[in-house]
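**Q** Sequence plus the predicted model coming up.
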Amino acid sequence: MKTFLIRSLIGIFFGAFVAIAITICIIYFGGIKQLEGEMFLRNSLGSIFCGWFFSVSPLYFEIDSLKLPTQTALHFITVAACYFVLSLGIGWIPFSFPTILLILGLFLIVYSIIWLCFYLYFKKEAKKLNAEL
């Protein structure tokens, strides 16, 4: 429970940081003088929620009773469902079938690359620890 709370706080703070950083970039580089309050609030809360579920969902990988394919499947389903429901609801992704398929394909590619990088990193760390033993 302590790990869940710590990761929740980290995710919420990171999501808020990303929301503010993006807003500053839009104002500074986009030359926008005014922001619509409702849109800012909606996008900021969406970013905070994304930060939360992306930081909490890796806890699946700490459940030792689950095998890696099950952990990965649960993590992917959780992250994909939360992200697509949120992004379609907020308007980050336009609600059209070709666009949703394109974003889903990009999501799969990015998820696979990130998963592979983490897998290779932890495999290397395990090999190093075994060599030290």
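**A** Cool, the structure landed.

**Q** When you work out contacts or count neighbours from here on, use the C-alpha atoms and nothing else.
**A** Will do.

**Q** The residue positioned nearest the centre of the chain: what's it in contact with?
**A** Per CA atoms, centre = their mean, the C-alpha nearest to the average position across the chain is that of Phe54, at 3.7 Å. The contact partners of Phe54, by CA atoms under 8 Å, 6 or more residues apart in numbering, come to 11, 79.

**Q** where's it, which helix or strand?
**A** Assigned by DSSP states H and E, Phe54 belongs to helix 37-56.

**Q** now that helix, how far from the centre of its chain.
**A** Centre-to-centre, helix 37-56 and its host chain are 11 Å apart (CA atoms, centre = their mean, to the nearest Å).

**Q** Structure two is appended below for comparative analysis:
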Amino acid sequence: MIVEMLKRSTMGIAFGAIITFIVLTILKFNAWEATVSEIWMHMGANMLLGIYFGVISLIFGESGNHLLKKSIIHFVLTYGVLLIIAAVVGWFPLSGRSILLYSLIFILLYILYWGGWYLYFKKQEETLNKYLQKNK
């Protein structure tokens, strides 16, 4: 389990670094300036989020709990972690309106993402069932 967490954390750091590189490329080509301190802070936040997303996906790998329960736990943890990191780094201002807007956007994106994966796996299930029925 620890080895798997380290692998996923490393992949998360890599994804965080790639996202940072993409943002830095956009900044460079638009001639925007940023201090080393700002870049360091945002890259660190991206890498922390990468580690988080790499490790939190383990919640879905364990058997036992119902998918809905795992999804609710994942939703609550992800919302909290993203809210804290985004607030600390300054990705949005700390006002009631901003937090409400962030929350609505997060909920919408989470539902779209979860729904997309649900439909994908339902399609996989149907394909597998057809294959099994055909080869009975």
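**A** Thanks, I have the structure now. The structure displayed is predicted, hence computed values, not measured ones.

**Q** Put one on top of the other, what's the TM-score?
**A** Superposed pair, TM-score by TM-score structural alignment, normalised by the length of structure 1: 0.92. Supporting alignment: 131 aligned residues with a CA RMSD of 1.3 Å.

**Q** Which part of structure 2 matches the helix holding Phe54 of structure 1?
**A** Helix 37-56 of structure 1 lines up with residues 36-55 of structure 2 when matched by TM-score structural alignment.

**Q** hmm, who's touching stretch 2-19 of structure 1?
**A** Here stretch 2-19 of structure 1 has contacts from 43-45, 47-56, 59, using CA under 8 Å, 6+ apart.

**Q** Give me the buried positions along the very next helix or strand once past the helix holding Phe54 of structure 1.
**A** Counting by DSSP H and E, the next helix or strand C-terminal to helix 37-56 of structure 1 is helix 68-90. Neighbour-count burial for helix 68-90 of structure 1 flags 71-72, 74-76, 78-80, 83-84, 86-87 (criterion: 16 or more other CA atoms under 10 Å).

**Q** Mean deviation, helix 68-90 of structure 1 versus structure 2?
**A** In the superposition with structure 2, the average deviation recorded for helix 68-90 of structure 1 is 0.7 Å (mean CA distance after the TM-score superposition for structure 1).

**Q** what packs against that helix?
**A** helix 37-56 (3 or more CA pairs under 8 Å, 6 or more residues apart in numbering; DSSP states H and E).

**Q** quick one, the helix it packs on and helix 68-90 angle?
**A** Counting by axes from the mean of the first three to the mean of the last three CA atoms, to 10 degrees, helix 37-56 of structure 1 lies at 180 degrees to helix 68-90.

**Q** which parts of helix 37-56 of structure 1 are buried?
**A** Residues of helix 37-56 of structure 1 classed as buried: 43-56 (neighbour count, 16+ other CA under 10 Å).

**Q** and of those, the nearest to Ile20 of structure 1?
**A** Ser44 (7.6 Å; CA to CA).

**Q** can you tell me how far the closest one sits from Ile90 of structure 1?
**A** 10 Å (CA to CA, to the nearest Å).

**Q** what about Gly16 of structure 2, how many residues close to it?
**A** If you count neighbours by other CA atoms under 10 Å, Gly16 of structure 2 ends up with 22.

**Q** Quick check: which element contains it?
**A** Per DSSP H and E: helix 2-29 holds Gly16 of structure 2.

**Q** Now do Leu100 of structure 2 against Phe106 of structure 2, distance only.
**A** Counting by CA to CA, the gap from Leu100 of structure 2 to Phe106 of structure 2 is 10 Å.

**Q** again with Ser95 of structure 2
**A** 16 Å.
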